[in-house]
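J.: Only the shape, not the letters, is given here:
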């Protein structure tokens, strides 16, 4: 495995607003009667990741394949 993959702005921080239950669900705590907690937490993470990626693409254009190796 190559641990030298380059992700532009990979060390920048992002902010995600989660409830305490959502945070607990992401750490592995199971809510047997409410699976929606984990689903909503993952959706929030995916939305922030997508928005960050989309913003980066608009600013910098596509990432050349060679930079990802």
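T.: Ah, there it is. Keep in mind the model is a prediction, meaning the values are calculated, not measured.
J.: from here on, contacts and neighbour counts on C-alpha atoms
T.: Will do.
J.: top helix in this protein by residue count?
T.: With DSSP state H setting the assignment, residue counts place helix 36-60 as the longest helix in the chain.
J.: here's the one I want to compare it with:
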């Protein structure tokens, strides 16, 4: 069973500003002294997606 998800303006790019450490954490690097880097980066990405979707919907 597969569903097709369609998102309005889904092909438009978004911009997310990450620190080098955040980008490395998302790429799989482990930072023993700061386990929150990956979580922070994911939150930034989600926030950027939400902002883009709100902008696209006109809110």
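T.: Yep, it's here. The structure presented is a predicted model; accordingly, all values stated were derived computationally and were not measured.
J.: if we can go back for a sec, what residues of the longest helix of structure 1 count as buried?
T.: Neighbour-count burial for helix 36-60 of structure 1 flags 37-38, 41-42, 44 (criterion: 16 or more other CA atoms under 10 Å).
J.: which helices and strands does it pack with?
T.: With contacts defined as 3 or more CA pairs under 8 Å, 6 or more residues apart in numbering; DSSP states H and E, the packing partners of helix 36-60 of structure 1 are helix 20-26.
J.: residues in structure 2 aligned with the helix it packs on?
T.: Counting by TM-score structural alignment, helix 20-26 of structure 1 lines up with residues 20-26 of structure 2.
J.: which residue is nearest the middle of structure 2?
T.: Note on structure 2: the residue nearest the mean C-alpha position is residue 45, at 2.1 Å, using CA atoms, centre = their mean.
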